[in-house]
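1. Sequence and predicted structure, then a few things I'm wondering about:
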Amino acid sequence: MQNMNSENLAHLLNECRYDAANKTAEVEITDSLQICLYPNSVQKIGEVVFFIARSKLEKSLWILADAVKIKKFAGFEGQKIHALPKMILLQCPLSHNNAEQIRSLFDFTRAKLIGSADSFGFGDRLGIANPAHVRAASKSKMSAVFAQQSIRELQRTHRKPAEVLDAATWAVFQEGYMRGFGADADHLKTTDDIDLMVRAGFTMFTIDPGDNLFDAADSLPQEEVSRKLATELPDYPGEKKSDCISRYAGQKIQFTENFELIPETSEVERCLLKYANVIAMTLNLYNHLKQAWPDHPSEVELSVDETDSVTTAFEHYFIVNELKRRGVTLMSLAPRFVGRFEKGVDYIGNLDEFVAEYKKHQLIAQKLGPYKIGFHSGSDKFQVYAAAAGLGIGRVHVKTAGTSYLEALRTVAACDPTLFREILDFSRNLYEQEKKTYHVSAQLARVSPAMEYGDEQLLRLFEDDDARQVMHVTFGQVLTAESTPGNYLFKDRILDCLVRNEETHYAFLTRHFARHLRPFDQVNE
């Protein structure tokens, strides 16, 4: 390493911005200060240089300027280092305040609207995977959502919305990614949820009215459906129930020469009973978002995927058309597809049947929108990606989260097998309880105690569906369990392992997400 004076350092920063390898560059500022610079993070405003670098294992934002110009950036929290002639080097923590300052200076670090473009959501439960997500997305044509977290995930990981958005900001800055990114506030159920995520700066709002869906309508006798409509369901939002039913019953809804819907009265009644409260709740949350926050950029996805019953073509049409009549514009709808979209594993079901139904969903989306069809629990659904992308119709939004957590554990298994064995046994002990809020089918008996696996066998667990799901659904407990009050049992050791083995972690993630993105990119070539 070469000792840097101010001129040498400024020259290095100017040159390394264009380093295609995007690896860290070791720089010795003084005898007592060495940093590992992320070359693609280097940005300039006039003669002031900004970059991200590690000192030991801690990442910081660094600002290089002369004594006069540095005063213009007094809003940054940091420590001045007067080691360079004529220049001041300011070392700033990757704090929320400094993320806000960076967003005020560099447009590409702020979340934006994604719109109708094909898009991919990279959920990150640890707050450390986003740079690898950026590297994967930079090689893809799909628009990226780097800040993505559900209310449930926030509660289980004890994270705050601002932490999620800040992590995405620092990631795109570190990697020099200037194409823009979305921020998805997932699984929103209340107006308080919306307010929380708007204040944090999120731009995509996924409404989850699943608790208001009356799944039992599918199995009720028709006379019971009619009775409940007449006696238990209040008048439909904005009109009489009978008017809504007559709008669809016996009416031909044409999509293509080979695809039309002519719903019978019984089908419409059953659909109304099943989804009336879903539509009312969605309308309430949508109107709150648009009326309480009229100047905030926002786009809305509707999720009806976490149900026991498949979303039929008519149900899809009914839900969106009724919302559209009431002024709701969707950027995406995530239906409950035929087959099983379980957490952390590939699609389970008849792929031909999926393709046939998926085509219908896309045709409906084109007629009523256009809007995207959303794939929730989208991690690792490689059969579906290939089938859907190969059709070459419509637009998609793919949402992933748990698969990044599993790649973090893969890194731990590769670099610290002892720690991973502790996590595996902890997860096994919690699986039966934690699986209750997820769609999974893993059998605990098929995942052995950790000591029965050799080090190489530990890595093979990540190709095993049962093991993947056991690890997937227990993430909240793994990341928040404490050995003593205030001391995490696993979280700090996991993060330390990932930081010490950053390039291994990034390599696992970029390889894994390249496989996710490739089918959609190939069809767009």
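-> Nice, I can see it.

2. alpha carbons only for contacts and neighbour counts from here, please
-> OK.

3. Have a look at the protein and report its longest helix.
-> Ranked by residue count and defined by DSSP state H, the top helix of the chain is helix 265-292.

4. packing partners for that one?
-> Other elements packing on helix 265-292 under the criterion 3 or more C-alpha pairs under 8 Å, 6 or more residues apart in numbering; DSSP states H and E are helix 191-200, helix 222-231, helix 241-248, helix 313-325.

5. relative orientation of it and helix 313-325 in degrees?
-> Relative orientation of helix 265-292 and helix 313-325, computed by axes from the mean of the first three to the mean of the last three C-alpha atoms, to 10 degrees: 40 degrees.

6. mind listing what's buried in helix 265-292?
-> Using 16 or more other C-alpha atoms under 10 Å as the test for burial, helix 265-292 gives 267-283, 285-289.

7. And stretch 429-447, by the same measure?
-> Buried residues in stretch 429-447, counted by 16+ other C-alpha under 10 Å: Leu430, Tyr431, Glu434, Lys435, His439, Val440, Ala442, Val447.

8. Tell me the buried residues in stretch 325-338?
-> Val328, Thr329, Leu330, Met331, Ser332, Leu333, Ala334, Pro335, Arg336, Phe337, Val338.

9. I meant stretch 96-103, not that one.
-> Asn98, Ala99, Glu100, Gln101, Ile102, Arg103.

10. is it fair to say the fifth one lies in a helix?
-> Yes. The assignment for Ile102, made by DSSP: H, G, I helix; E, B strand; the rest coil, places it in a helix.

11. and the comparison structure, right after this:
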Amino acid sequence: MSDDLKLPRFSVGVGDRFAHQAKAQLQACIMAADAGVEVVPVWNKSNREHMIIGSEPSATRLAADAAVKELGWTKPYFLDADHINLKTVQRFLDPCDFFTLDVADLIGQPAKPEDVTQFIHNHPELVGEVVIPKITEPFKTDKAFVEGVANKFLAAVKHAGEIYRLLVENKGVGRFVPEVSMDETDYPQTPVELLIILAMISDEKIPIQTIAPKFTGRFNKGVDYVGDVAQFTKEFNEDLAAIAYAVHTYGLPDNLKLSVHSGSDKFSIYKPMYEAVKATGAGLHLKTAGTTWLEEIIGLAEAGGTGLEIAKEVYSEAYAHQAELCGPYATVINIDHAALPSPETVNGWTSDQFTGALRHDQSNPAYNQSLRQLLHVGFKVAAKMGDRYLKALEANEAIVAKNVTTNLFDRHIKPVFLGL
């Protein structure tokens, strides 16, 4: 398999809800290059986010292209049609060159019996003792185990193949980067399950360059990892080994790498991630998604005046519409509603009090992760403000941009890609 458009070893998914922070985000990648590591930006914005905000993927492309031109970025960059399926892909076809194939709805749906039979027939190496180099203990499987994995994931992978072939028809072979997302399922995949999934993807002739598996623990939006760091570290290293083996065994692209979804702010697992990719030479794609939107609110609050008023108004409206805002994100947030301050309390806050509660600084006693998660899903409130919100961003561009760049470089790129 070959793919002309290649995703470099390190990449960072940068969400930009309102298409105003592309320059500030790119600046963090420039700082990474100056520090000696190439981390390329992948601007991502899902169909759901476009629907909420009333935007088009073409606007995300324009913002990215303008930032690249203005800052003189000569390295690769990409635009991700984030979590698309056959129903939503159409408007992403022209502007995007990275496609996250979302097959979550089909995970667990039984595949056709003849497809399962054929898969097992094609892969006798997956039945019995499976030895993955760099994993100490071999995995012992039998036909029933492989059948069970196929029944859980094969229909989803077949659907990913349909989406991929539609993309090839419209964009041509090698003109985009495909990712398959397997993270939206109940249980983490074991390394041998990941290997089986990669064999399925190879059979579908999808030249994936990134795969997003499910890991142990909770990856809640915008807050730190919740779970056993030692167990995550073991899984992460074993997944790297499974990918390396699959590349060798099934002819998948040699730059195939792990994609960590909802990867922003997972500070407690950044060191083991850095150490693993450094030791193995593996690549990594870190999706940071909505953390930029939170930095906009922090910047506005820090600016004071009208900016602080807007930040307080966003909180007040989000507080009043918690059920509506949190519903679509129920599996990736964990808000203690009793820990949320009342809007009346927040309306009396200074800039320092607001930013102290929202900024992800766990050493600050004012930090409130429930407030942070509520505001993370509260961008719909700002979308309804329309021009008033956008004009506030533009009026306070310098202070907002500083927060966006600092957050992306200092809290994400430095620990994950530079080990600092």
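-> Received the coordinates, thanks. Remember, it's a predicted structure, so these values are computed and weren't measured experimentally.

12. circling back to that earlier point, of the helices and strands packed on helix 265-292 of structure 1, which is nearest Lys80 of structure 1?
-> Of all these, helix 191-200 sits nearest to Lys80 of structure 1, with 29.1 Å by C-alpha to C-alpha.

13. What lies in contact with that closest one?
-> Contacts to helix 191-200 of structure 1, defined as C-alpha atoms under 8 Å, 6 or more residues apart in numbering, come from residues Ile151, Pro161, Ala162, Leu165, Ala185, Leu188, Phe205, Leu285, His288, Leu289, Trp293, His296.

14. Buried among these? Make that a PyMOL selection.
-> Selecting only the buried members of these in PyMOL, with burial defined as 16+ other C-alpha under 10 Å, works like this:
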select buried, resi 151+161+162+165+185+188+205+285+288+289
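
15. rewinding a little: pipe the buried residues of stretch 325-338 of structure 1 into CSV and attach distance to His361 of structure 1 per row.
-> Listed next are those as CSV, based on distance: C-alpha to C-alpha, whole Å:
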residue, distance to His361 of structure 1
Val328, 18
Thr329, 17
Leu330, 14
Met331, 14
Ser332, 11
Leu333, 9
Ala334, 10
Pro335, 8
Arg336, 11
Phe337, 9
Val338, 11
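
16. give me every residue that touches the corresponding residue of structure 1 for Glu204 of structure 2.
-> Here Glu204 of structure 2 is matched to Arg326 in structure 1, going by TM-score structural alignment. Contact analysis of Arg326 of structure 1 by C-alpha under 8 Å, 6+ apart lists Leu283.

17. make it 10 Å
-> Applying C-alpha atoms under 10 Å, 6 or more residues apart in numbering to Arg326 of structure 1 gives the contacts Pro237, Gly238, Ile279, Leu283, Asn287, Val320.

18. Would you check that the first one makes contact with Thr282?
-> Right, the one you point to is Pro237 of structure 1. No. Using C-alpha atoms under 10 Å, Pro237 of structure 1 is not in contact with Thr282; the gap is 11.2 Å.

19. can you redo the helices and strands packed on helix 265-292 of structure 1 as TSV with distance to Ile393 of structure 1?
-> TSV is the format used below for those (distance: least, C-alpha to C-alpha, whole Å):
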stretch	distance to Ile393 of structure 1
helix 191-200	32
helix 222-231	36
helix 241-248	26
helix 313-325	16
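
20. out of everything not next to it in sequence, what's closest to the aligned partner of Glu353 of structure 1 in structure 2?
-> In structure 2, the residue matched to Glu353 of structure 1 (TM-score structural alignment) is Gln231. Once flanking residues are discounted, Gln231 of structure 2 sits nearest to Thr216: 7.3 Å by C-alpha to C-alpha, 6 or more residues apart in numbering.

21. sorry, back to before: between the helices and strands packed on helix 265-292 of structure 1, which gets nearest to Asp466 of structure 1?
-> Nearest to Asp466 of structure 1, of those and by C-alpha to C-alpha, is helix 313-325 at 32.1 Å.

22. That closest one vs structure 2, average offset?
-> Its aligned residues in structure 2 lie a mean 1.2 Å from helix 313-325 of structure 1 after superposition (mean C-alpha distance after the TM-score superposition for structure 1).

23. could you say what helices and strands that helix packs with?
-> Where contact means 3 or more C-alpha pairs under 10 Å, 6 or more residues apart in numbering; DSSP states H and E, helix 313-325 of structure 1 is packed against helix 241-248, strand 259-261, helix 265-292, strand 332-334, helix 351-368.

24. at 8 Å what do you get?
-> The contact analysis (3+ C-alpha pairs under 8 Å, 6+ apart) places helix 313-325 of structure 1 against helix 265-292, helix 351-368.

25. now the helices: where do they sit in the stretch 251-400 of structure 2?
-> Secondary structure of the stretch 251-400 of structure 2 (DSSP state H, counting those that start in this stretch): helices at 270-280, 291-303, 305-320, 322-326, 343-347, 351-358, 369-376, 379-385, 387-395, 397-408.

26. which helices and strands sit right next to the third one?
-> When contacts are defined as 3+ C-alpha pairs under 8 Å, 6+ apart, helix 305-320 of structure 2 packs onto helix 291-303, helix 343-347, helix 369-376, helix 379-385, helix 387-395.

27. which bit of structure 1 covers the third one?
-> Right, the one you point to is helix 369-376 of structure 2. Using TM-score structural alignment, the residues of structure 1 aligned to helix 369-376 of structure 2 are 465-472.

28. same thing with the last one?
-> Under the alignment (TM-score structural alignment), helix 387-395 of structure 2 falls on residues 492-500 in structure 1.

29. Mind listing what's buried along that stretch?
-> Across stretch 492-500 of structure 1, burial judged by 16+ other C-alpha under 10 Å covers Ile494, Leu495, Cys497, Leu498, Val499.

30. List the superposition-based mean deviation of that stretch with respect to structure 2.
-> For stretch 492-500 of structure 1, the mean deviation from structure 2 after alignment is 1.6 Å (mean C-alpha distance after the TM-score superposition for structure 1).

31. can you check stretch 355-367 of structure 1 too?
-> In the superposition against structure 2, stretch 355-367 of structure 1 averages 0.7 Å from its aligned positions (mean C-alpha distance after the TM-score superposition for structure 1).

32. on that earlier part again, could the helices of the stretch 251-400 of structure 2 go into JSON lines alongside distance to Ala244 of structure 2?
-> Listed next are these as JSON lines, based on distance: least, C-alpha to C-alpha, whole Å:
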{"stretch": "helix 270-280", "distance to Ala244 of structure 2": "10"}
{"stretch": "helix 291-303", "distance to Ala244 of structure 2": "31"}
{"stretch": "helix 305-320", "distance to Ala244 of structure 2": "44"}
{"stretch": "helix 322-326", "distance to Ala244 of structure 2": "38"}
{"stretch": "helix 343-347", "distance to Ala244 of structure 2": "50"}
{"stretch": "helix 351-358", "distance to Ala244 of structure 2": "39"}
{"stretch": "helix 369-376", "distance to Ala244 of structure 2": "35"}
{"stretch": "helix 379-385", "distance to Ala244 of structure 2": "39"}
{"stretch": "helix 387-395", "distance to Ala244 of structure 2": "44"}
{"stretch": "helix 397-408", "distance to Ala244 of structure 2": "28"}
